[in-house]
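> coords below, sequence missing:
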């Protein structure tokens, strides 16, 4: 299948399927669905995410069977706010303590497999601002109606949270996937895994996956979880098992370039290792890499070394009975 043919066959919109159609498909196939929200210091937004989803998709119908928040070492009130909003809340470090704990989004998502029950897992970021509850049924559409689909990525227009048009350099700028996507992930996938070049936003935090696939994937503990999931799904199931859905609009906030440098390093390590390429001598251990950055100190460029975690969890199936 050509890239254009894959795009035409496996790209859809959230509004292509009605909620009634999805409920019927879910019931006919006997599937259960868990929404997982990994969160770290997101007390300001996680409550709204949980309460709106529960009202729309668990209290008025049974599209979702559970809403689970995995608190990843928060130092604010994320746990209490999520619990008050009606989610099942777990601290990542307290799930399977016999397996240890790492900081990071990927770790929270990997640990979620031990406390959720759904045949399908839907992941949503906890920092959503401009969004709507159709994100969830939109992601579920291909999984509930097409048995051959195993993983679904969301994509959306990405205006800045302040409503400005900053970063939109041309008419198509609204679908830019962010600086790490456009400068690192997209070129990397095009060069090393061209079958994945049709994905509009490969790093989007809104995606869904069948449990029987996710539990057989290696999961980086940090920000490379989305990249690794795509590459490993490509190898295990083929590109035809991947679909993407236009979810409309989601506002985003800019992070500092130095923080994005750490994210980009994790993505590079995961992709290069999966391509069988060496990642250099920067590794200080099997769990991390040193990224040298520079800061001005009294007008002088001064090295500032950042430790970038690079640990990966083995497939959860190894520990699931």
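Perfect, I can see it now. Computed from a prediction, not measured in an experiment: that's the story for all the values here.
> CA atoms for contacts and neighbours, from now on please.
Fine.
> Give me the three-state assignment for the residue most central in space within the chain.
Nearest to the mean C-alpha position of the chain, by C-alpha atoms, centre = their mean, lies residue 205 at 3.2 Å. What DSSP: H, G, I helix; E, B strand; the rest coil gives for residue 205 is coil.
> correct me, but it touches residue 127?
No. The pair formed by residue 205 and residue 127 falls short of the contact definition of C-alpha atoms under 8 Å, at 10.2 Å.
> Which parts of the protein are helices?
Per DSSP state H, the chain has helices spanning 3-10, 19-29, 46-54, 78-84, 105-112, 135-145, 179-180, 186-192, 211-214, 225-237, 257-274. These are given in chain order.
> Please tell me how far residue 27 sits from residue 86.
Separation of residue 27 from residue 86 (C-alpha to C-alpha, to the nearest Å) stands at 24 Å.
> what about those two, which has more around it?
Regarding residue 27 and residue 86, a neighbour count based on other C-alpha atoms under 10 Å identifies residue 86 as having more, with 17 against 14.
> So that one sits against residue 50, correct?
Yes. Using C-alpha under 8 Å, residue 86 is in contact with residue 50, at 7.0 Å.
> number of nearby residues for residue 47?
Neighbours around residue 47, by other C-alpha under 10 Å: 23.
> another structure for you, compare them:
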């Protein structure tokens, strides 16, 4: 029996030969806890007419993902360490074919011809790398971070509809030359690397997809990692002028602010003074000691009375110090023993939690991520190539205009939050204890003085925590007035709650006493530290 003929170009060739010589595709599916969807994704991918192998790369799932994937008789490998980028790279290394296609394992609405859509441009020698786009509401990270940054740093890529899409295909020879980021930056990083390799790039429409909406915490993390990847990839291009760098900072800030504006949880907020209620010792002083600038810092504090001068001259002491050194100091400072638990519990109850500090934004953001907080308000220490220049920018939320002149006022943050995010001060719990905290303790809905160091701070506060732990704060973190139709407790009620809460803390007697001894051992007496201002 003669095999029937099919047309290839202007010639008719036997179908069996086209099957024999047709390009074969390796389909790689990185997965993490996608047992509920992986089988359906595999079944959809198999509907293609192309010859394919399917490799599921498990990112050390803790559910039944591997078991479910193996039911479909596909190859399953386990990633050497957790992270999508590593899974993608190791899947590529395991692939047997020269055209590689990546798809996510949690989308149930792929078209049946997804393989053809993604790989046709490569099979037809029209492209070396294909990037998908699909019908959906534009992602906030794409619109507010990726596209604006690309328009500045890689304008040739700014026209892509969805530069963060993870459904892609490429020639293996190109994938072997790129770097796979191991976070949310992996997809934009591949696009930029392919561009820098001068690969032919095609964007293809794969229809309409439905996937789970990410939480705003995930969006915030994605924003940071996507922007970091784009900026790192741009290091090979000529140094941008100051205006461009300023625009980049604005773009990154807009994403953070936009996320905060968009979440319903912002009806309730807790702000901690990072320097006074989270750190158990003063960061600026310890950093000065670590870098041999203790005497210089003391002279600054002695000779300059105004906060702005102190901030600027203190920042100058850290010129030449790199980010790793600055963060190492922060990591060495013990924090309030139960602060992670308290923040986690507050967030579970629907509160947005963040830090405020007169210190540096890079340190505040590091502690925010380390302790699971949501935001940080701080002064920006200028870094070039991750090295401090000694200059600092004081943001507008600390510099309100009074009369005709801007003046440093940390308490302005409540008005800023009210105007920017429409959160009334009465829906904010503020936790502080320093001299500059008095106005914030007075004006917030609930002011909590944690180990108050000044009489005014104690007088203005609604609640006082003398305990080493922050657990008593949870007693007043009740549902927001808007949600429950109730009101914040009165100042008298709050004080009573605070006193009663000490009995709860006392039940952990041995732990409490041990923690107190540890604190005494690691924290010098207050009179041994210079009085840092603003504080």
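Arrived safely. Quick caveat, the model's predicted, so the values are computed rather than measured.
> one step back: tell me which residues touch the residue nearest to the centre of structure 1, please.
Contacts for residue 205 of structure 1 (C-alpha atoms under 8 Å, 6 or more residues apart in numbering) come out as 123, 124, 125, 154, 226.
> Can you tell me how far the equivalent of the first one over in structure 2 is from residue 378 of structure 2?
The one in question is residue 123 of structure 1. Aligning on TM-score structural alignment places residue 123 of structure 1 opposite residue 102 in structure 2. Going from residue 102 of structure 2 to residue 378 of structure 2 by C-alpha to C-alpha gives 40 Å.
> Also residue 77 of structure 2?
44 Å.
> Give me the more crowded residue out of those two.
Set residue 77 of structure 2 next to residue 378 and count neighbours by other C-alpha under 10 Å: residue 378 wins out with 24 against 18.
> does that one sit in a helix, a strand or a coil?
Of the three states, residue 378 of structure 2 takes strand under three-state DSSP.
> looking at it, it is touching residue 354, isn't it?
No. Counting by C-alpha under 8 Å, residue 378 of structure 2 sits too far from residue 354 to count as a contact (10.8 Å).
> which residues does the residue lying closest to residue 292 of structure 1 once chain neighbours are set aside contact?
Leaving aside its chain neighbours, residue 292 of structure 1 sits nearest to residue 305 (4.5 Å; criterion: C-alpha to C-alpha, 6 or more residues apart in numbering). Shown in contact with residue 305 of structure 1 (C-alpha under 8 Å, 6+ apart): 290, 291, 292, 293.
> neighbour-wise, which of these leads?
For these, the largest number of neighbours (other C-alpha under 10 Å) sits with residue 290, at 18 neighbours.
> and residue 61 of structure 2, what pairs with it in structure 1?
For residue 61 of structure 2, the residue aligned by TM-score structural alignment is residue 74.
> where's its match relative to residue 104 of structure 1, distance?
Using C-alpha to C-alpha, residue 74 of structure 1 is found at 11 Å from residue 104 of structure 1.
> Look at the two and report which has more neighbours.
The neighbour comparison of residue 74 of structure 1 against residue 104 (other C-alpha under 10 Å) goes to residue 104, with 22 against 16.
> Tell me the secondary structure at residue 430 of structure 2.
At residue 430 of structure 2 the chain is in strand, as set by three-state DSSP.
> tally of neighbours for it?
Counted with other C-alpha under 10 Å, residues neighbouring residue 430 of structure 2 total 29.
> just checking, what residue in structure 1 corresponds to it?
In structure 1, nothing lines up with residue 430 of structure 2, judged by TM-score structural alignment.
> residue contacts, residue 430 of structure 2?
Contact analysis of residue 430 of structure 2 by C-alpha under 8 Å, 6+ apart lists 270, 271, 272, 273, 440, 441, 444, 445, 446, 447, 448.
> could those residues be laid out in JSON lines, adding neighbour count and distance to residue 155 of structure 2?
Listed next are the contacts of residue 430 of structure 2 as JSON lines, based on neighbours: other C-alpha atoms under 10 Å; distance: C-alpha to C-alpha, whole Å:
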{"residue": "270", "neighbour count": "24", "distance to residue 155 of structure 2": "40"}
{"residue": "271", "neighbour count": "23", "distance to residue 155 of structure 2": "39"}
{"residue": "272", "neighbour count": "23", "distance to residue 155 of structure 2": "40"}
{"residue": "273", "neighbour count": "23", "distance to residue 155 of structure 2": "41"}
{"residue": "440", "neighbour count": "27", "distance to residue 155 of structure 2": "44"}
{"residue": "441", "neighbour count": "28", "distance to residue 155 of structure 2": "47"}
{"residue": "444", "neighbour count": "23", "distance to residue 155 of structure 2": "45"}
{"residue": "445", "neighbour count": "21", "distance to residue 155 of structure 2": "47"}
{"residue": "446", "neighbour count": "27", "distance to residue 155 of structure 2": "48"}
{"residue": "447", "neighbour count": "31", "distance to residue 155 of structure 2": "48"}
{"residue": "448", "neighbour count": "30", "distance to residue 155 of structure 2": "49"}
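> ok, which pair from the residues you listed is furthest apart?
Pairwise distances across the contacts of residue 430 of structure 2 (C-alpha to C-alpha) peak at 15.6 Å, for the pair 273 and 445.
> Tell me the residue in structure 2 aligned with the residue nearest to the centre of structure 1.
Alignment note (TM-score structural alignment): residue 205 of structure 1 maps to residue 166 of structure 2.
> Kindly report the same for residue 47 of structure 1.
Per TM-score structural alignment, the equivalent position to residue 47 of structure 1 in structure 2 is residue 39.
> and if you look at residue 255 of structure 1?
Alignment note (TM-score structural alignment): residue 255 of structure 1 maps to residue 214 of structure 2.
> that older thread, tell me the spacing between the match of residue 47 of structure 1 and residue 134 of structure 2.
Here the criterion is C-alpha to C-alpha. By it, residue 39 of structure 2 lies 22 Å from residue 134 of structure 2.
> One more: residue 379 of structure 2?
Separation of residue 379 of structure 2 from residue 134 of structure 2 (C-alpha to C-alpha) stands at 40 Å.
> The two - which one has more neighbours?
Neighbour count, other C-alpha under 10 Å: between residue 379 of structure 2 and residue 134, residue 379 has more, with 24 against 17.
> Tell me which residues touch residue 92 of structure 1, please.
Listed by C-alpha under 8 Å, 6+ apart, the contact set of residue 92 of structure 1 reads 70, 71, 72, 73, 101, 107, 108, 111.
> Which of these are conserved in structure 2?
Here is what carries over to structure 2 from these, by both residues aligned by TM-score structural alignment, their matches' C-alpha atoms under 8 Å: 70, 71, 72, 73, 101, 107, 108, 111.
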